[in-house]
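Colleague: what follows is a predicted protein model with its sequence.
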Amino acid sequence: MRAIRFEAPGGPEVLQLVEVDTPAPGPGQVLVRHEAIGINFIDTYQRSGLYPVKLPSGLGSEAAGVVEAVGDGVTRFKVGDAIAYAGGALGAYAEHGVVATDRAVKPPAGIDARIAAAALLKGMTVEAFIRRLHRVEPGEVVLVHAAAGGVGQIMTQWLKALGAVVIATVGSEEKAQVVHDLGADHVILYREQDVAAEVKRITGGAGVPVAYDSVGKDTFEGTLASLSRRGLFVSFGNASGPAPPVDPIRLMRGGSLMFTRPTLFDYIATTAELDASAAALFEVIGSGQVKIDIGQTFPLAEARRAHEALESRSTVGASLLIP
């Protein structure tokens, strides 16, 4: 089968398309024929060495397709079933993948492979962060950075479904229109406007009780200054580079602020948590309250170009590799 591999950390140029043996499922595993592969920022962190991985390595942790073979003891899936997964060993950038059945889910009818691969990791991240890490209440004002991206679009729509007031930041007028159309109440062009000043203006000087920041270095100061007293800063990405260290005294002086750096996988650590998170996501998609925008697709062989597009922050919505 064809797969993407890399032997040393670096830029998108380190990604290579190679021929490798199709893996066989072991006990408790299934072989998945990939129909769509999710592209996520964490893939670029692993490729660059920001998140070190053992090399040489495959890449990618999210895909959807059809079960082609099952290992011993498998009862959760059968050959021919639709399947999607997010997490586990790296290697989803390939025509096939092997996954443990307790780390995969069965998308319901109406959720095809492309939607599942575009939504699963991003959507479960949103579910965990707005329903469990911090339970957003109706009328609560929430700051969402990179709102036109894959996570940001899902978060904006889901927050509106919960009755929140969404202040969204984006990098261009084109992206501003996208998030307006998704229901954002206020949109800030972070490259042209002072985010904290705009947030304080919108909130009458109060700031926001919670801010979700996947951008990292470039938005860190603005996010911190946008919080209300006892506000929560949820830092969950490094699109512009890692956020700087946080001085606890600064959080105290800022108004007893709270800072967290969560990862989805601590919120889907058990199969029951995984199933519940995926079910909530598929339900909100099925209801029409959250629509998944697949802004761009790339052939598997063009993974390098896909990473260049993602890291230039020129993409809108979700990005997929198609085997």
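Modeller: Yep, it's here. Numbering: from 1, shown residues only.
Colleague: only C-alpha atoms from now on, for both contacts and neighbour counts.
Modeller: Will do.
Colleague: distance from the helix or strand encompassing Leu321 to the middle of the chain?
Modeller: Applying DSSP states H and E as the criterion places Leu321 in strand 318-322. Taking Cα atoms, centre = their mean, to the nearest Å, one finds strand 318-322 lying 13 Å from the centre of the chain it belongs to.
Colleague: contacts for that strand?
Modeller: For strand 318-322, the external contacting residues (Cα atoms under 8 Å, 6 or more residues apart in numbering) are 35-40, 93, 114, 117-119, 149-151, 292-300, 303, 306.
Colleague: from these, which would you call buried?
Modeller: Among those, those classed as buried by 16 or more other Cα atoms under 10 Å are 35-40, 93, 114, 117-119, 149-151, 292-294, 297-298, 300, 303, 306.
Colleague: could you pull out the helices for the protein?
Modeller: In the chain, the segments counted as helices under DSSP state H are 41-48, 113-128, 150-161, 173-182, 195-202, 220-226, 248-253, 271-286, 303-311.
Colleague: residue contacts, Ile130?
Modeller: Contacts of Ile130 by Cα under 8 Å, 6+ apart are 136, 159.
Colleague: so Gln157 sits right up against His180, yeah?
Modeller: No: if you go by Cα atoms under 8 Å, Gln157 and His180 don't touch, sitting 10.5 Å apart.
Colleague: neighbour-wise, which of those two wins?
Modeller: More neighbours surround Gln157 than the other of Gln157 and His180, with 25 against 16 (other Cα atoms under 10 Å).
Colleague: next, count neighbours for the closest residue to the more buried one other than its chain neighbours.
Modeller: For Gln157, ignoring the flanking residues on the chain, the nearest one in space by Cα to Cα, 6 or more residues apart in numbering is Val290 at 5.5 Å. A total of 23 residues lie near Val290 under the criterion other Cα under 10 Å.
Colleague: distance-wise, check Val290 relative to Glu302.
Modeller: Counting by Cα to Cα, to the nearest Å, the separation of Val290 from Glu302 is 29 Å.
Colleague: scan this protein for its longest strand.
Modeller: Ranked by number of residues, the top strand in the chain under DSSP state E is strand 29-39.
Colleague: show me what that one is packed up against.
Modeller: strand 62-70, strand 96-100, helix 113-128, strand 318-322 (3 or more Cα pairs under 8 Å, 6 or more residues apart in numbering; DSSP states H and E).
Colleague: for the first one, the distance to its chain's centre please.
Modeller: Between the mean C-alpha location of strand 62-70 and the chain-wide mean there is a distance of 20 Å, by Cα atoms, centre = their mean.
Colleague: use this one as the comparison:
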Amino acid sequence: MTRAIQIRQHGGPEELQLVQVQVGQPGPGEVRIRHHAIGLNFIDVYHRTGLYPLTMPATIGMEAAGVIEAVGEGVTHLAVGDRAAYASNPPGSYCEVRVMPAMCVCKLPDAIDFETGAAMMLKGLTAQYLLKKTRPVEGLERGDHVLFHAAAGGVGLIACQWARALGLELIATAGSGEKCRLALANGAAHAINYRTEDFAARVKEITGGRGVKVVYDSVGRDTWDKSLQCLRPFGLMASFGNASGPVPPFAPGMLGAMGSLYVTRQTLFTHIRTREATQAMADELFDVVASGQVKIHIEQRYPLEQVQQAHRDLEARKTTGSTILTLA
């Protein structure tokens, strides 16, 4: 038996309940991992609320780090005793021990501790596919401007640093002066407090009226219309989340009128759909973290049993950087 956080119906943070569950042996292509730390992400809120529905009862959570306890038939890249970390479907990381598919579980380099590993996999792999794979049709070159919303969050702070390492001029948005200063301290070239400034007007001012080549947006409904206004002709609107709610339907014809714009809705799990792709992306992430070019800022830690409060703080936008759940 092991402790786990389950929901029996979609709803608010109060639906997150600490329970005891049975953990068995891994089958073919699976591993059993004992967690040392668990990552908290906004997708966990989507699963809890039902924006992304789950079959009940459900254990949520998409990333963690720990030690491999058992390996199923056919798994060759992991062995018992390996330090490991993952961002992976199906949900289920909010627990002490789990059996799960091995495909997206990666060996964790010795230079990276368990808490960092748990805090960086989903967020860091997301930043990797955004900056390295989700690019405008005209490409990205050193000195190009990009706009990144929610830049003081877990993905955002990684993206600020990684963009600086790539030579990009990242324009950050955040909801307070403190969060803007945090983004600037982590590599953003400019920061805009969207609560006190018109970010579309400021972007045009910063870019001399040209606009940015790409907008990376995990906010959704509240930022969508103005984000399109920030793009230069042939620019790319890259949506990867819905923190403020889903984007309403829109007429594709408007994209032509605004400069022949491109729109894409990205998800990490398309990018890590194979073992080879997962490992290649993880290797890039491990390298950039181990080199010191990207530091993982763990700003909040909650014991597993305080997960309800963790969700409340995340939804209230009280958190910055990465958040983890700890295990006694």
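Modeller: Received the coordinates, thanks. All values derive from a computational prediction rather than experimental measurement.
Colleague: before we move on, back to that, so where in the second structure does the strand holding Leu321 of the first structure end up aligned?
Modeller: The counterpart of strand 318-322 of the first structure in the second structure, counting by TM-score structural alignment, spans residues 322-326.
Colleague: next one: stretch 168-179 of the first structure
Modeller: Going by TM-score structural alignment: stretch 168-179 of the first structure matches residues 172-183.
Colleague: mind putting the helices and strands packed on strand 29-39 of the first structure into CSV with distance to Tyr85 of the first structure?
Modeller: Below are those laid out as CSV (distance: least, Cα to Cα, whole Å):
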stretch, distance to Tyr85 of the first structure
strand 62-70, 6
strand 96-100, 8
helix 113-128, 7
strand 318-322, 14
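Colleague: quick one: which of those is nearest Gly255 of the first structure?
Modeller: When these are compared by Cα to Cα, helix 113-128 sits nearest Gly255 of the first structure, at 25.4 Å.
Colleague: and the most centrally placed residue in the second structure, what does it touch?
Modeller: Centre of the second structure computed as the mean C-alpha position; nearest residue by Cα atoms, centre = their mean is Lys123, 3.2 Å away. If you count contacts by Cα under 8 Å, 6+ apart, Lys123 of the second structure has them with 154-155, 158.
Colleague: what's the closest of those residues to Ser260 of the second structure?
Modeller: Once Cα to Cα is applied, the member of those that ends up nearest Ser260 of the second structure is Val155, at 28.2 Å.
Colleague: aligned partner of the closest one in the first structure?
Modeller: Matched to the first structure by TM-score structural alignment, Val155 of the second structure sits across from Val151.
Colleague: excluding chain neighbours, what is closest to that match?
Modeller: Lys122 (5.1 Å).
Colleague: ok, Met124 of the first structure next?
Modeller: According to Cα to Cα, 6+ apart, the nearest residue to Met124 of the first structure is Ser277 (5.7 Å).
Colleague: for that neighbour, grab the count of nearby residues.
Modeller: 22.
Colleague: how much space between it and Gly237 of the first structure?
Modeller: Between Ser277 of the first structure and Gly237 of the first structure the distance is 20 Å, computed by Cα to Cα.
Colleague: re the thing from before, distance to Leu55 of the first structure added to the helices of the first structure, as a markdown table?
Modeller: Converted to a markdown table, the helices of the first structure look like this (distance: least, Cα to Cα, whole Å):
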| stretch | distance to Leu55 of the first structure |
| --- | --- |
| helix 41-48 | 10 |
| helix 113-128 | 24 |
| helix 150-161 | 28 |
| helix 173-182 | 37 |
| helix 195-202 | 40 |
| helix 220-226 | 31 |
| helix 248-253 | 36 |
| helix 271-286 | 28 |
| helix 303-311 | 18 |
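Colleague: of these, which is nearest Leu31 of the first structure?
Modeller: Per Cα to Cα, nearest to Leu31 of the first structure of the helices of the first structure: helix 113-128, 15.4 Å.
Colleague: tell me the angle of that closest one relative to strand 318-322?
Modeller: Here the directions of helix 113-128 of the first structure and strand 318-322 differ by 140 degrees (axes from the mean of the first three to the mean of the last three Cα atoms, to 10 degrees).
Colleague: mean deviation, helix 113-128 of the first structure versus the second structure?
Modeller: In the superposition against the second structure, helix 113-128 of the first structure averages 0.8 Å from its aligned positions (mean Cα distance after the TM-score superposition for the first structure).
Colleague: what angle do that helix and strand 62-70 make?
Modeller: Interaxial angle, helix 113-128 of the first structure versus strand 62-70 (the same axes, to 10 degrees): 120 degrees.
Colleague: how much distance is there from helix 113-128 of the first structure to the middle of the chain?
Modeller: 7 Å.
Colleague: cool, stretch 181-190 of the second structure as well?
Modeller: In terms of Cα atoms, centre = their mean, the centre of stretch 181-190 of the second structure is set 18 Å apart from its chain centre.
Colleague: how far does that stretch stretch from one end to the other?
Modeller: 10 Å.
Colleague: with stretch 213-230 of the second structure instead?
Modeller: End-to-end span of stretch 213-230 of the second structure (Cα to Cα): 9 Å.
Colleague: ok, residues contacting that stretch?
Modeller: With Cα under 8 Å, 6+ apart as the test, stretch 213-230 of the second structure has contacts from 130, 135-136, 140, 144-150, 199-200, 203-204, 211-212, 231-232, 234-248, 258.
Colleague: out of those residues, which are buried?
Modeller: Neighbour counting by 16+ other Cα under 10 Å classes 130, 135-136, 140, 145-150, 199-200, 203-204, 211-212, 231-232, 234-243, 247, 258 among these as buried.
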